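**Student:** generate a structure from the sequence data that follows.
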Amino acid sequence: MPKAPPAITTRSMALAAFSTVVEWYDFTVYLYLATVLARVFYGGGGTSLAATLGGFAIAYLMRPLGAVVFGHVGDRYGRRRTLLLSMALMTGAMLATAMLPTHAAIGPAAGWLLLALRCVMAFAVGGEYTGVVAYLLEGARPNQRGLVTATAAAASEVGGLAAVGISALTVGAMSTAALDGWGWRIPFLVGAALAAVVWIARSAMDESPDWERARAEGTVPDNPLRTALTHHRAGIARGFAISALGSITYYVGITYVPAFLTTVGRLAETRALWLSTVAAVVVIAVTPLVGALSDRWGRRPVLVALALLAAVLPLTLFGWMAGGSAAEVTAGALLLAALAGGVSAVGAVATAEQFPGEGRLSGLAFGATTATAIFGGLTPLGAHLLTERTGWAPAPGAMIAVVALVVLPVLIRLPRPKTDG
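**Tutor:** Here you go, the predicted structure:
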């Protein structure tokens, strides 16, 4: 009988969770600086913000491709290897972004170069988050998987908090001329430095015990992608539904909010970013709580409750942010953040549990990451265009509500998770 693989050390688990800080910082800083980047790389004007958000949406479509490539590496050669490769690529992309020439220097080519590097970043992130979630799930005790895996979502929001905080400090401390001239580079340089530190620290991580078990038993799939598509189609579909709800609540309910508040004229850039900073703190507080509740009550009841809230609340909350009092603007942003944080917390573990250890990353690539590309990458642009063309401020909330109602039947029939090994 094969010897049981060693458990993941606390140090390796903590490092894996912490690394999502860097991942989400690097990726969301682009959205938090969207109005600044619109001027710097697209020359300002009425269509520049749409071009900036459109670039984010196009680049986001690279996430499933990255997830497939890195998922194959992780399922075939080990989780540790894929986590090292993805972080190395993220480090290079962030540093290159900080060095880019602007629209004032080279004209429209600046926007194309920014788009190219966003595609590289999205490709790397495609394999990063699913790799970390799988690693934490496989290293945790079965009765603590929700709480432990939720630390990835909580840590990612620490990265979002750092991104919005540093963006707010940078924007608030400079004149528009200095910000557009060179100050916008600071958040990207910070991200590159953080990514490099994590990449170095990751070299000492343990391998996942699930992958070591599969290797010892000779069950590592030769073609993880084919294995996932052949044997786990139902899990892929369920993972898609869960991630669709998590993605649209996060990207429309959190990261799009600063641009929304600025566009509808409620808050200036700096104040909108500071409000998003407080919202990030709310997500960090909510995430481990919801993860622990899912361990106690089950994934299905918690997800169903959150989906019902997502079907009802966002319409009202976006209406508050567009036309309510200052207190209603604040409450709207914070309640949306709490909702999104809750879905992200339980969604992370629930999607990973749809698959066995053999081929788990590839299954997540086809299901969860594809949904994120569609309902995460495209929805900020969709929300912006829908609001602009209809003049109806609650439109982003309606988008969330529709997705919640569509995926609700899938969540109601969600099966109980199985334990690997």
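**Student:** from here on, just use CA atoms for contacts and neighbour counts.
**Tutor:** OK.
**Student:** contacts only, for the nearest residue to residue 114 once chain neighbours are set aside.
**Tutor:** Leaving out its chain neighbours, the residue that sits closest to residue 114 by C-alpha to C-alpha, 6 or more residues apart in numbering is residue 97, at 6.8 Å. By C-alpha atoms under 8 Å, 6 or more residues apart in numbering, the contact set of residue 97 is 114, 117, 185, 188.
**Student:** show me which pair in the residues you listed is furthest apart.
**Tutor:** 117 and 185 (14.2 Å; C-alpha to C-alpha).
**Student:** compare these two (neighbour count), which wins?
**Tutor:** residue 117 (20 against 17; other C-alpha atoms under 10 Å).
**Student:** tell me which helix or strand comes right after the helix or strand hosting the more buried one.
**Tutor:** Assigned by DSSP states H and E, residue 117 belongs to helix 109-139. Later in the chain than helix 109-139, the nearest helix or strand by DSSP H and E is helix 145-173.
**Student:** name the helices or strands packed onto the very next helix or strand once past that next one?
**Tutor:** Per DSSP H and E, the first helix or strand lying C-terminal to helix 145-173 is helix 176-178. The contact analysis (3 or more C-alpha pairs under 8 Å, 6 or more residues apart in numbering; DSSP states H and E) places helix 176-178 against no helix or strand.
**Student:** quick one: helix 176-178 to chain centroid distance?
**Tutor:** How far helix 176-178 lies from its chain's middle: 30 Å, per C-alpha atoms, centre = their mean, to the nearest Å.
**Student:** and the following helix or strand past that helix, what's buried?
**Tutor:** Downstream of helix 176-178, the first helix or strand assigned by DSSP H and E is helix 185-202. Residues of helix 185-202 classed as buried by neighbour count (16 or more other C-alpha atoms under 10 Å): 185, 187-192, 194-196, 198-199, 202.
**Student:** one more sequence to fold, the one below, so I can look at both together:
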Amino acid sequence: MPTSDVSTPPVHVTESAARRRAIYAGVIGNFIEWYDFGLYGFFAVTISVLFFPASDPTAALLSTFAVFALGFLIRPLGAFVFGWIGDRIGRRASLLAAVILMSLSTVLLGLLPTYASIGVWATVLLVALRMFQGLSAGGEYAGATIYVVEHAPRGWRGRYGSLSPAAVGVGTATAAVVSLIVTSSLTEADLSSWGWRIPFLLSGPLGVIAIILRMRIEESPEFQAVRDSGQVESAPLAEGFRVAKKSMATVFGWNMLNGVSFYMLTGFTVAYMMKVSELTYTASLSALAVALLFYTCVSPFYGLCVDKLSRRQVAMFSSLGMAAFAPLAFFLLQQQTFASSLLALMGIAFFAAGVTSIVAVSMVDLFPARIRFSAGAVPYQISIAVFGGTAPYVATWLGGTSVELAPGYYLALISLIAASVAWFGFKGVDENTNAELIARSAEGVEQ
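**Tutor:** The predicted model follows:
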């Protein structure tokens, strides 16, 4: 008697219906994942008081950002685990497990007792839940992006890929708006007592919706072809290191900028605007929400450019543009006006959207389907962990030095490094010209 397999699609649907379901399931998963993950950064100040009591508020805030970084350091393990599931069992199984883990972890965080209630155990449990969130995030973005792009019609990979960063922008912006509504509607005492929990608890019903959608999707056509041909890899990551080291290094190098730019924007700028720009929490969070919605709107534009131009052209524009704008952005933030701060954030968001648009297609363009999830997700998440997870901490430390624009100079330096990676790593790589590269990888020829 046949046994049930979570990777087996429940029903057969037409190709167009399968694409629609793939888009919905991938987009909502990324939306929820970054709604959940973004909340921690937006409530950093509150969390620092409730879980890291200290006589020095800056020290407490730095401890909070250190735990923020810890959630990233576990991501490579999540990429390995969920990548193995995605390349061995199927994309569908991996995506379903990832969104369940993230939603459950976030709801539990919203129920967590504070330091005043259970002492140091509150901090320990907070760290544990952040690690589970990081484990889930390690497989979500790469997996959902790969799954959606694998459903794209020929010549549409960039546009399909742009849906992932757009969903991330909407999810993070929604977290900002919900946080803003909660904080502006409650007194400081109520916020610290119970109000901060509401945005985290909302992850529950959102997660249920995502789980239902992902239970109804079919396997991606490219992985199904791998399975049908009997080419499923038993150790996809090891095979990636054997035949695709250059591509993995390219993903790692490019994502330095992706991690620093996006997480400096979402995990650092609110606290920075409150301290340096002397804006209220409401004004700071409002500026970030607008910038994230702008990020969402320009992502499809970049997706179209990726399809119509070369990957390298879009990568060079966004990285060099970020390098030039980053110091100016922090100069604008120091002008202590809402308009200048908003302009600074929107500028960073504009170039960050271009950076992320390349991420979406590179993990498909650079690797054959049989190792794609593992070989793409692991270097992506290692880079995000090292550079993205530490971005708020590093930026906070640099912001306290005598060099006023130090955080901007750091972002500019990372941008220039990423530009050099793009120049060499994306040369000749696009949907139409990378057939030889993929063929060589399939034959086991080292890049």
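**Student:** where does the TM-score land?
**Tutor:** The TM-score (TM-score structural alignment, normalised by the length of structure 1) is 0.95; 416 aligned residues with a C-alpha RMSD of 1.7 Å.
**Student:** against residue 212 of structure 1, how distant is residue 28 of structure 1?
**Tutor:** 33 Å (C-alpha to C-alpha, to the nearest Å).
**Student:** pick out whichever of the two has more residues nearby.
**Tutor:** Set residue 28 of structure 1 next to residue 212 and count neighbours by other C-alpha under 10 Å: residue 28 wins out with 22 against 19.
**Student:** still on that earlier bit, what lines up with the residue nearest to residue 114 of structure 1 in structure 2?
**Tutor:** When structure 2 is aligned by TM-score structural alignment, residue 97 of structure 1 is paired with residue 109.
**Student:** does its match count as helix, strand or coil?
**Tutor:** Following DSSP: H, G, I helix; E, B strand; the rest coil, residue 109 of structure 2 is assigned to helix.
**Student:** ok so, going back, mean shift between the helix holding residue 117 of structure 1 and structure 2?
**Tutor:** Following the fit onto structure 2, the mean deviation recorded for helix 109-139 of structure 1 is 0.9 Å by mean C-alpha distance after the TM-score superposition for structure 1.
**Student:** could you check the angle that helix makes with helix 145-173?
**Tutor:** In terms of direction (axes from the mean of the first three to the mean of the last three C-alpha atoms, to 10 degrees), helix 109-139 of structure 1 departs from helix 145-173 by 150 degrees.
**Student:** where does helix 109-139 of structure 1 end up in structure 2?
**Tutor:** Under TM-score structural alignment, the match for helix 109-139 of structure 1 is residues 121-151.
**Student:** let's verify the residue lying closest to residue 134 of structure 2 once chain neighbours are set aside: helix, strand, or coil?
**Tutor:** Take residue 134 of structure 2 and drop its neighbours on the chain: the residue closest to it by C-alpha to C-alpha, 6+ apart is residue 71, 4.6 Å away. Following three-state DSSP, residue 71 of structure 2 is assigned to helix.
**Student:** check contacts around residue 441 of structure 2.
**Tutor:** When contacts are counted by C-alpha under 8 Å, 6+ apart, residue 441 of structure 2 touches 243, 244, 367, 368, 447.
**Student:** if you rank those residues by neighbours, which is first?
**Tutor:** Sorting those by how many neighbours each has (other C-alpha under 10 Å) puts residue 244 first, at 29 neighbours.
**Student:** what does that one align to in structure 1?
**Tutor:** Match for residue 244 of structure 2 (TM-score structural alignment): residue 232.
**Student:** with residue 366 of structure 2 instead?
**Tutor:** Mapped onto structure 1 by TM-score structural alignment, residue 366 of structure 2 lines up with residue 354.
**Student:** how about the nearest residue to that match, chain neighbours excluded?
**Tutor:** Once flanking residues are discounted, residue 354 of structure 1 sits nearest to residue 235: 4.9 Å by C-alpha to C-alpha, 6+ apart.
**Student:** right, and the secondary structure at the one you found would be what?
**Tutor:** Following three-state DSSP, we place residue 235 of structure 1 in the helix state.
**Student:** tell me how far it lies from residue 16 of structure 1.
**Tutor:** Distance of residue 235 of structure 1 to residue 16 of structure 1, computed by C-alpha to C-alpha: 24 Å.
**Student:** show me the residue sitting in the middle of structure 2 in space.
**Tutor:** By C-alpha atoms, centre = their mean, structure 2 has its centre lying nearest to residue 141, at 5.9 Å.
**Student:** excluding chain neighbours, what is closest to it?
**Tutor:** Closest residue to residue 141 of structure 2 apart from its sequence neighbours, by C-alpha to C-alpha, 6+ apart: residue 30 at 6.3 Å.
**Student:** would you agree residue 30 of structure 2 is in contact with residue 172?
**Tutor:** No. Counting by C-alpha atoms under 8 Å, residue 30 of structure 2 sits too far from residue 172 to count as a contact (9.8 Å).
**Student:** residue boundaries of the strands in structure 2?
**Tutor:** Read by DSSP state E, structure 2 holds no strands at all.
**Student:** ok so, going back, show me what contacts the match of residue 366 of structure 2?
**Tutor:** Contacts for residue 354 of structure 1 (C-alpha under 8 Å, 6+ apart) come out as 235, 236, 238, 239, 417.
**Student:** now do the buried residues in stretch 305-315 of structure 1.
**Tutor:** 306, 307, 310, 311, 312, 313, 314, 315.
**Student:** in helices, which of those residues appear?
**Tutor:** Secondary structure assignment by DSSP state H places 306, 307, 310, 311, 312, 313, 314, 315 of the buried residues of stretch 305-315 of structure 1 in helices.
**Student:** please say which position in structure 2 the third one maps to.
**Tutor:** Counting by TM-score structural alignment, residue 310 of structure 1 lines up with residue 322 in structure 2.
**Student:** check the gap between the nearest residue to its match once chain neighbours are set aside and residue 257 of structure 2 for me.
**Tutor:** Distances taken as C-alpha to C-alpha, 6+ apart put residue 351 closest to residue 322 of structure 2, at 5.7 Å, once the chain neighbours are dropped. Distance of residue 351 of structure 2 to residue 257 of structure 2, given as C-alpha to C-alpha: 10 Å.
**Student:** what do these two both touch?
**Tutor:** Listed as contacting both residue 351 of structure 2 and residue 257 by C-alpha under 8 Å, 6+ apart are residue 319.
**Student:** dump the residue contacts of the aligned residue in structure 1 for the residue nearest to residue 141 of structure 2.
**Tutor:** Counting by TM-score structural alignment, residue 30 of structure 2 corresponds to residue 20 in structure 1. When contacts are counted by C-alpha under 8 Å, 6+ apart, residue 20 of structure 1 touches 128, 129, 132, 152, 153, 155, 156, 159.
**Student:** by neighbour count, which of the residues you listed wins?
**Tutor:** Neighbour-wise, the contacts of residue 20 of structure 1 (other C-alpha under 10 Å) top out at residue 153, 32 neighbours.
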